[in-house]
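Visitor: this one's structure only:
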């Protein structure tokens, strides 16, 4: 039996279309609330959201669902996903909820659930909640309906937490930092935290209107950040996504630095200080072969998982590692957080920059990436990967790359896309093979 609602990162979809409707959110609240009603204490759920117009609607529906089964609700307002995870633990809540579709456009929304330990739910727990959603559910007696309150200092609590992850002996004085908040959940906390640590802050993407989240800004559209870093003479630029759980960096020359380079930088720093647990870095199958070679040269094992930060985290917990992440910029540092946190990762990069007293363009290039190409093919239902021609071209590409590169074909867990990725030392060969497979997928879609 497989999950139908939950994907690789919670429930996500086009707002006001199944599964992202107020009715479904109500049922999620009732089912998830009932699932976590354990023991005789007053049960509590904390709910945060990003800045999408639909966030109010989804929040209200979830509140009604949770309260109806007897769970008290604490509303945090717009706040990053990792802040919700942190506050779930800090407030001794039974459950945490983030309403966000991460890097997607405003039309989409999503629901991410965290257990009382601040970790995303397991596949098994999500399956149990889906099963509960099919039933009628048991409503609380009138006197046991949950109470709802909003706390006003959630942002301050998270900013304080962020500063505790930055080395106490360091400051960001003299550092000019451009931070692009994607008109999303971190539009207040990110500039404030950097300013409190001493940086000169140039904020971008800090005027959300409900419709402009991730629109021409943030980690997936960093062109404005690149231009601003160069034009303002900044030392570095940080780009977050809509819910601030991922980070992309821009050096002082305006060049992009992806999650692979950042993980290499942080992992090598942990190794140098004797703080790298498990002597390993956990990444996904999407991470560049160059990262694997750099880690191998340093005596660090690279463990790969399927795509999705939840799977990275599962492997980290299983093997006792304290750093893992994705090329896209999800970086998990379990010494500080239970999930990916773009600001925590950004502060580790800034600390290294302050200590090294070197330009970001020199410091952040930890390895030479192997030529890698990723293309997405949109499809409307069906099973294009089962087509004979597609299978034939994939097999031919794998045979051609054997021993000299990698090929990865997969369905997106959050969008109706087939992702085709290849990498190898010959860039022209990589491009030819990717285009050949994409052509076959499009014909079969």
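Guide: That came through fine. Small disclaimer: the values here were computed from a predicted structure and weren't measured. Numbering: from 1, shown residues only.
Visitor: rest of the way, CA atoms for contacts and neighbours
Guide: Will do.
Visitor: Next, count neighbours for residue 217.
Guide: 24 (other Cα atoms under 10 Å).
Visitor: contacting residues for it?
Guide: By Cα atoms under 8 Å, 6 or more residues apart in numbering, residue 217 lies in contact with 180-183, 205, 223-225.
Visitor: let's go with 6 Å and repeat that
Guide: When the contact criterion is Cα atoms under 6 Å, 6 or more residues apart in numbering, the partners of residue 217 are residue 182.
Visitor: Just say helix, strand or coil for it.
Guide: Judged by DSSP: H, G, I helix; E, B strand; the rest coil, the three-state class of residue 217 is coil.
Visitor: Would you mind measuring from it to residue 110?
Guide: 20 Å (Cα to Cα, to the nearest Å).
Visitor: how about the helices of the protein, start to end?
Guide: Secondary structure of the chain (DSSP state H): helices located at 22-35, 55-68, 81-90, 123-133, 154-164, 189-196, 223-232, 259-272, 289-297, 309-319, 342-356, 360-363, 388-401, 427-444.
Visitor: which of those sits most buried?
Guide: Burial of the helices of the chain is given as mean neighbour count (mean count of other Cα atoms under 10 Å); helix 81-90 ranks first at a mean of 25.
Visitor: Structure two is appended below for comparative analysis:
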């Protein structure tokens, strides 16, 4: 069934342009509220957001929608996406909502929905809500309209939950850490959690003004973090994105470490401790072949899924894995969270850093990645991947890489982009293949 509102990660778009308008947000609240009005108990939805200007508008519209069908609303203000998932469970809410466009710029926004178990909704649930969005809602009687209230201690609850993932016997004393919060949802909680564990914290990206979320900073723009690590003589740098469900790390030399290397470290550490479940990890088709070869050498497996942390999580739950994630830095540790959590993942990395006594540059580079190149091609409409010319060029590229690498072409689920990725042992060949396919897509568009 074709989706009208939901993409690969909730509903997302340019603010005040369909579908990210207050009208649609209110209808989403009414539709999701209607679906989750189950049982005779008093129903509750928890709403969090990041720091972008439009968050106030979308939060208010959602609140109007939920209360109009009889759901109480708990507003927690700016909080990381994983905090919303955790609080939804701990407060026994029927539904959790995160208002965020993740790593996108301030002018975009989005709506992510979590079920009462703290997991993102299934495709089937989202399709049911889609059908209800375009259906006239059954409004609550005047005496049954929901109430809305804001709670003030949500940040402390999440900090406590995140710190509980860190070994009780350890502290971060003597560790100098740069933490880049992207002027986003974790701008208070992440530096505070690290400080409470004893670290010498150097925070950047902690002055949100509604417009600067992810603007030249955070996990998608880690240059400021890298520079600060070197300039301050820090032991490690951590960059989160706007809703803090992903991270990228820099070692003490400012060299970047992506999600593949971070997952390799966690899996290796957990396997040694007997904590690992599933015999390996779940990652997407984007993860480097170097990671796969490293895991094979460790006697561990790599299960691949389509791109999207929701698909990683579905595979983890179905196959019994407790570690999974994406090269981009979404890392899911099911022992501690029901979704990607940048802070919790960072604490796992820091725990190994403390106990090993090794510098981050040695600890965080477990394998040599194969040369990999990803380019995005914007298109104005149509289906360029279905044209004969593009199909011929893709087939030729696959033949050239056969046995020495691999090719992945996909359409973005959130933007009008074709993503072209190739990796292999010969960077020259990889570059030629990617450039030829990108040129063919441009010509077709």
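Guide: That came through, no problem. Being a predicted model, the structure only gives us computed values, none of them experimental.
Visitor: before we move on, the earlier item: nearest to residue 409 of structure 1, of the helices of structure 1?
Guide: helix 388-401 (8.3 Å; Cα to Cα).
Visitor: Work out the gap between the closest one and the centre of the chain.
Guide: 31 Å (Cα atoms, centre = their mean, to the nearest Å).
Visitor: Next, the mean deviation of that helix compared to structure 2.
Guide: Here helix 388-401 of structure 1, set against structure 2 after superposition, deviates by a mean of 0.7 Å using mean Cα distance after the TM-score superposition for structure 1.
Visitor: Contacts made by that helix with the rest, please.
Guide: Here helix 388-401 of structure 1 makes contact (Cα under 6 Å, 6+ apart) with 437, 440.
Visitor: For residue 307 of structure 1, which non-adjacent residue is spatially closest?
Guide: residue 284 (5.4 Å; Cα to Cα, 6 or more residues apart in numbering).
Visitor: tell me the contacts of the one you found?
Guide: Residues counted as contacts of residue 284 of structure 1 (Cα under 6 Å, 6+ apart) are 304-307, 326.
Visitor: just curious, which of those residues is nearest to residue 251 of structure 1?
Guide: Once Cα to Cα is applied, the member of the contacts of residue 284 of structure 1 that ends up nearest residue 251 of structure 1 is residue 326, at 19.4 Å.
Visitor: how near is the residue nearest to residue 307 of structure 1 to residue 73 of structure 1?
Guide: Applying Cα to Cα to residue 284 of structure 1 and residue 73 of structure 1 gives a distance of 35 Å.
Visitor: same check, this time on residue 313 of structure 1
Guide: According to Cα to Cα, residue 313 of structure 1 and residue 73 of structure 1 sit 27 Å apart.
Visitor: again, but for residue 19 of structure 1
Guide: Noted for residue 19 of structure 1: a distance of 23 Å to residue 73 of structure 1, by Cα to Cα.
Visitor: Show me which of the two is the more surrounded one.
Guide: Using other Cα under 10 Å, the more surrounded residue of residue 19 of structure 1 and residue 73 is residue 73, with 24 against 19.
Visitor: What residues does that one make contact with?
Guide: Contacts of residue 73 of structure 1 by Cα under 6 Å, 6+ apart are 44-46, 148.
Visitor: now with 8 Å?
Guide: Applying Cα under 8 Å, 6+ apart, the residues contacting residue 73 of structure 1 are 44-47, 63, 66-67, 146-149.
Visitor: Which of these are conserved in structure 2?
Guide: Retained contacts for the contacts of residue 73 of structure 1 in structure 2, judged by both residues aligned by TM-score structural alignment, their matches' Cα atoms under 8 Å, are 44-47, 63, 66-67, 146-149.
Visitor: what's the closest non-adjacent residue to the residue positioned nearest the centre of structure 2?
Guide: With distances taken as Cα atoms, centre = their mean, residue 245 lies nearest the centre of structure 2, 4.2 Å away. Among residues not flanking residue 245 of structure 2 along the chain, residue 341 sits closest, at 4.4 Å (Cα to Cα, 6+ apart).
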